[in-house]
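[1] Below is the structure, and that's it, no one-letter string:
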């Protein structure tokens, strides 16, 4: 019986049909960057102080400077305190001028912001002083949405199908993304962002499955990484969009509403033929393969098409199968750690765009600009050096750069930003490598479940990354030390993984075990030791 890879070869490994599919999968990726880090530009810190308008009742002719001088204490540097004021008293102005005010309190009547400042999340919901940590907590809540999305959409796309889960993910992003622009309270905003995160997670993991399952062996890295390049372009667009639109509600709409335009996917997005075969829906798979062949101007030999039989239907796997099988358990544990490290250093650098000392819009533009060549270079690195070496070395390099940043003096923002940009580039490449690597290591019946579990691991570190940034109040080097040490350790673990370069995707769990065994045996025969074969 023919392997499914033979059918992909017959219809064309990367013909017009696959290119159109990749184009469809790329379009949502332009907005991924906005959902991931757009909030950074909605909470830019601005000068603020406590509202002390109470003194106007006794001194209506006071200038603004006189009012502040009488009602606000000063810090050690002589600047007005941002989070405290002198307690109001029932004295007349003469007594206040003569004796002054001593007792202080928190900003019970709110804060005053620059009048020319466009409405932002920070100014509208007073995310300052004792509520300033809500900004980072909100990012963690969004990452929790990504975690829930991986938990839900990964297994469901293995059971229900890739296509319905992709359409559901787009709907969630559109509805709740736009809805977040109209929320009355910040906690409602966080809840909406959590749902958006779930939708983004579903889009990412289903894109990975469709990209790998519709193309040939040699084209898998290209298919996956093209959509990642669109995400990098989205980061560059985000820099310009956030610079031009300073009103946070308008920015939220501009970054979310275009998702409604993708509803035409209901009529044009195909299901994975490979997945249909594993579910015994062979006639549907044949129709899709014939449509792909027609689009690619190819012909599937009649004899070959007849070999696609319902008997190859595979039993659905569960998340427990990832740990019952020895070969899958090792892959699952190490790849989960890999995704954890990828996400930790990637978001640790991305969300700290305001902490490197230079203009945040230029820094974001640079972050997006370096992601593009980083993701493109992965296509060649994976072909030249294989998955294992590329994954390990990129993680090691990104971790070491973060550790170097900890030793850069605080008064050298340019050097810190340059290193951060290089670190962002290597961490981006490491993350992209993980997507390709993971899709190749898990069998089709468990591919989305395995990717979903690894994605959950990444989302856990994504939740942690904004909270780790809060540790800079103890020492500025602590967050970067954590972001650097984890990928170094995990990078070394990656050398224990098998090398799937040049092999066909595996459909069943039993076949996955035998192929892994064959690679090891081949490696021993050719090298005389127990190392995994680097080339298939």
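    Perfect, I can see it now. Remember, predicted model here, so these are calculated numbers, not experimental data.
[2] Please make it C-alpha for all contacts and neighbour counts, starting now.
    Fine.
[3] Could you pull out the strands in this structure for me?
    Ranges of strands in the chain, per DSSP state E, are 49-50, 84-86, 104-106, 111-112.
[4] Give me the neighbour count for the nearest residue to residue 220 once chain neighbours are set aside.
    Counting by Cα to Cα, 6 or more residues apart in numbering, residue 212 is the residue found nearest to residue 220 once chain neighbours are left out, at 5.4 Å. Look at residue 212: counted by other Cα atoms under 10 Å, it has 21 neighbours.
[5] quick one: contacts for residue 212?
    220, 223, 224, 439 (Cα atoms under 8 Å, 6 or more residues apart in numbering).
[6] thought the last one was touching residue 451?
    To tie it back to what came earlier, the one meant is residue 439. Yes - using Cα atoms under 8 Å, residue 439 is in contact with residue 451, at 6.9 Å.
[7] Tell me, how many residues neighbour the closest residue to residue 275 other than its chain neighbours?
    Using Cα to Cα, 6+ apart and skipping the chain neighbours, the partner closest in space to residue 275 is residue 444 (6.8 Å). By other Cα under 10 Å, 26 other residues sit near residue 444.
[8] want to throw the strands of the chain into CSV with mean neighbour count and distance to residue 420?
    Below are the strands of the chain laid out as CSV (neighbours: other Cα atoms under 10 Å; distance: least, Cα to Cα, whole Å):
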stretch, mean neighbour count, distance to residue 420
strand 49-50, 22, 32
strand 84-86, 22, 35
strand 104-106, 14, 37
strand 111-112, 17, 34
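[9] and these as CSV, adding distance to residue 325?
    Shown next, in CSV, are the strands of the chain (distance: least, Cα to Cα, whole Å):
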stretch, distance to residue 325
strand 49-50, 60
strand 84-86, 60
strand 104-106, 59
strand 111-112, 59
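[10] Of these, which is nearest residue 5?
    Closest to residue 5 of the strands of the chain, according to Cα to Cα: strand 111-112, at 63.8 Å.
[11] what's the distance between the closest one and the middle of its chain?
    Average the C-alpha atoms of strand 111-112, do the same for its chain, and the two points are 34 Å apart (Cα atoms, centre = their mean, to the nearest Å).
[12] Mind giving me the packing neighbours of that strand?
    Applying 3 or more Cα pairs under 8 Å, 6 or more residues apart in numbering; DSSP states H and E, one finds that strand 111-112 contacts strand 49-50.
[13] Which elements pack onto the strand it packs on?
    Where contact means 3+ Cα pairs under 8 Å, 6+ apart, strand 49-50 is packed against strand 84-86, strand 111-112.
[14] Looking at those strands, spot the one closest to residue 216.
    Here strand 111-112 is closest among those (Cα to Cα), at 59.5 Å.
[15] what's the spacing between residue 79 and residue 52?
    Residue 79 is 16 Å from residue 52, where distance means Cα to Cα, to the nearest Å.
[16] So between these two, which is more surrounded?
    Legend: neighbour count by other Cα under 10 Å for residue 79 and residue 52, higher for residue 52 (22 against 10).
[17] what sits against the more buried one?
    67, 68, 71, 85, 109.
[18] And here is the other one:
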């Protein structure tokens, strides 16, 4: 017996309005725009907190009181290095990256502007503040996932998204006029919190588009993230003498999108219908129909009390219907299923930790997200400590994210588990070798290992959006995915602090931390992970825990007749 469910009244009306026409393409373009912009926001710390060589002004053979006003400006803001050296004469100290104990003022090498050079943060107790400014961005993003998500469910997608967009635009604009590092950190927190508006707009698009095309759209939108990073590198190169001008350039697309959002972004008709706002939902669907050249008069939604009530048989079948994030519909073998009875206790996150084996399995999933994210953001933000040309390295490490989707292709050939574990192992080995190649080829060999690490960590990260939902039971799939993605945010918060650790030969400690994290996670997944390629989803928490207890977690096709399901795959 195959699973057949009638489409909801909303779905049939959406099809009548057109579920993949010009209206949906417009929403996809808007999503690509804001996704690339958020990529710019995420990458800007590479330039705004860029370090530069310096020396202690206390080493000068004169005091500031001995100089004329125009000469003092050369010491504080040495735009012309040749003129500055002629001022100092034979007492010119050499630039370097070593802090001098007891130094009160540092002079930075001309040509590069950042919050470190402007606010004198290279040494001392404030040395950690630039890394903190990057971490608070991701911490705010992490907090916003819970708050903004709940607000959008309560007040609507567009209202919350528009409010976040206004906050992101204003905070970015004010950042241009920062007077100290603490103001900068506070504004980056606001920007991180408001950057979630891209996710809100994605939800609007996802609730309006044909579900069968959603996976490919999601992959396309994520690749566009790289465009924002490349834009940041472009302006970072031509405006490297002023980090304020870099933020100025970043405000322009924000204001453009703000206007586009107000006039072009609709409220989610699906959300309106779920809130029993039938007339407004019909209005949105009719507008979509007109844009798609469909007949708007065919749009008629039923009131909630007019919707047909499904039978108990359909309800029980519906609890076992599966659609994975890779747009492969997994059809259950209904002959081996029994009717699910009502349970008084609703499953929650703690249900995933019900047994020792299920706990290890859940932790391996969480560790996968943590390690992939840690290496990804670690190599992204530590580009200035990799040998070779700074801008060339930034370009190479960014471009390598585009072909990283080949890892997702490989997982459909060789399997999810094997592809992920091998990717993580090779990535970790590359990170472990990277710092020790500094003496070779003037450090230029380091970028090769960095590209390998970034390519595989980005591919593994992308792969988890498909692999992880396939591993958790239907009843807690969203909960499990949220828990794991939270671990990725913790990693992105930690990465800026880890790369500040200057210890070991060739400052190898950060890269060794990345390597150890990846190797341990790879081993854990290899021991307790599940291969999900061509396998059926786990449906209930009880099945999940039972297979864990009987050590059947590695193979979803168990010999137990109650659990075994031989589902076919439709692409």
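    Now that the structure is in, tell me what you want to look at. Not measured: the values here are computed from a predicted model.
[19] among the contacts of residue 212 of structure 1, which are in helices?
    Residues of the contacts of residue 212 of structure 1 located in helices (DSSP state H): 220, 223, 224, 439.
[20] Buried ones among those residues?
    Neighbour counting by 16 or more other Cα atoms under 10 Å classes 220, 223, 224, 439 among these as buried.
[21] Ignoring the adjacent residues along the chain, who's closest to the last one?
    If I follow you right, that is residue 439 of structure 1. What sits nearest to residue 439 of structure 1 in space, not counting adjacent residues and going by Cα to Cα, 6+ apart, is residue 447, at 6.4 Å.
[22] Could you pull out the helices in the stretch 301-450 of structure 1 for me?
    302-306, 321-324, 326-350, 360-405, 413-441, 447-469 (DSSP state H, counting those that start in this stretch).
[23] Most tightly packed of those?
    Neighbour counts (mean count of other Cα atoms under 10 Å) averaged over each of the helices of the stretch 301-450 of structure 1 peak at helix 447-469, with a mean of 26.
[24] Who are the packing partners of it?
    Packing partners of helix 447-469 of structure 1 (3+ Cα pairs under 8 Å, 6+ apart): helix 134-159, helix 186-213, helix 326-350, helix 413-441.
[25] now with 6 Å?
    For helix 447-469 of structure 1, the packing partners by 3 or more Cα pairs under 6 Å, 6 or more residues apart in numbering; DSSP states H and E come out as helix 134-159, helix 326-350.
[26] hmm, who's touching it?
    With contacts defined as Cα atoms under 6 Å, 6 or more residues apart in numbering, helix 447-469 of structure 1 is touched by 136, 140, 143, 146-147, 150, 154-155, 158, 336, 339-340, 343-344, 348, 479.
[27] Quick one: end-to-end length of stretch 106-122 of structure 1, please.
    First-to-last residue span, stretch 106-122 of structure 1, Cα to Cα: 18 Å.
[28] and it, how far from the chain's centre?
    The answer for stretch 106-122 of structure 1 is 31 Å, by Cα atoms, centre = their mean.
[29] Name the residues of that stretch that are buried.
    Buried residues in stretch 106-122 of structure 1 (16+ other Cα under 10 Å): 107, 111, 112, 119, 120, 121, 122.
[30] Contacts for stretch 37-51 of structure 1 next, please.
    With Cα under 6 Å, 6+ apart as the test, stretch 37-51 of structure 1 has contacts from 82, 107, 109, 110, 111, 112, 113, 120, 121, 122, 248.
[31] Distance to residue 323 of structure 1 for those residues - can I get that in JSON lines?
    Formatted as JSON lines, the contacts of stretch 37-51 of structure 1 follow (distance: Cα to Cα, whole Å):
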{"residue": "82", "distance to residue 323 of structure 1": "53"}
{"residue": "107", "distance to residue 323 of structure 1": "54"}
{"residue": "109", "distance to residue 323 of structure 1": "56"}
{"residue": "110", "distance to residue 323 of structure 1": "53"}
{"residue": "111", "distance to residue 323 of structure 1": "54"}
{"residue": "112", "distance to residue 323 of structure 1": "56"}
{"residue": "113", "distance to residue 323 of structure 1": "55"}
{"residue": "120", "distance to residue 323 of structure 1": "46"}
{"residue": "121", "distance to residue 323 of structure 1": "44"}
{"residue": "122", "distance to residue 323 of structure 1": "45"}
{"residue": "248", "distance to residue 323 of structure 1": "45"}
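[32] For residue 380 of structure 1, state which of those is nearest.
    Taking the contacts of stretch 37-51 of structure 1 together and measuring to residue 380 of structure 1 by Cα to Cα, the closest member is residue 248, at 39.5 Å.
[33] aligned partner of residue 227 of structure 1 in structure 2?
    Using TM-score structural alignment, the equivalent of residue 227 of structure 1 in structure 2 is residue 221.
[34] Which residues are in contact with that match?
    Counted by Cα under 6 Å, 6+ apart, residue 221 of structure 2 has contacts residue 32.
[35] how about the helices in the stretch 151-300 of structure 2?
    Going by DSSP H, counting those that start in this stretch, the stretch 151-300 of structure 2 shows helices at 157-175, 181-194, 197-206, 214-238, 243-264, 269-274, 278-291.
[36] Compute the number of surrounding residues for residue 199 of structure 1.
    29.
[37] can you pull the contacts of the residue lying farthest from the centre of structure 1?
    Distance to the chain centre peaks in structure 1 at residue 94, reaching 59.0 Å (criterion: Cα atoms, centre = their mean). With contact set as Cα under 6 Å, 6+ apart, residue 94 of structure 1 has no partners.
[38] now swap in residue 486 of structure 1 and tell me
    Residues near residue 486 of structure 1 by Cα under 6 Å, 6+ apart: residue 341.
[39] Could you rerun that using 10 Å?
    337, 338, 340, 341, 342, 344, 345, 395, 396, 399, 400 (Cα atoms under 10 Å, 6 or more residues apart in numbering).
[40] same deal with residue 239 of structure 1?
    Shown in contact with residue 239 of structure 1 (Cα under 10 Å, 6+ apart): 34, 38, 41, 360, 361, 362, 363, 364, 365, 366, 367, 368.
[41] Not including adjacent chain positions, what is the nearest residue to the aligned partner of the first one in structure 2?
    This points to residue 34 of structure 1. In structure 2, the residue equivalent to residue 34 of structure 1 is residue 40, according to TM-score structural alignment. Nearest residue to residue 40 of structure 2 in three dimensions, chain neighbours excluded: residue 228, at 4.3 Å (Cα to Cα, 6+ apart).
[42] Perfect, that will be all.
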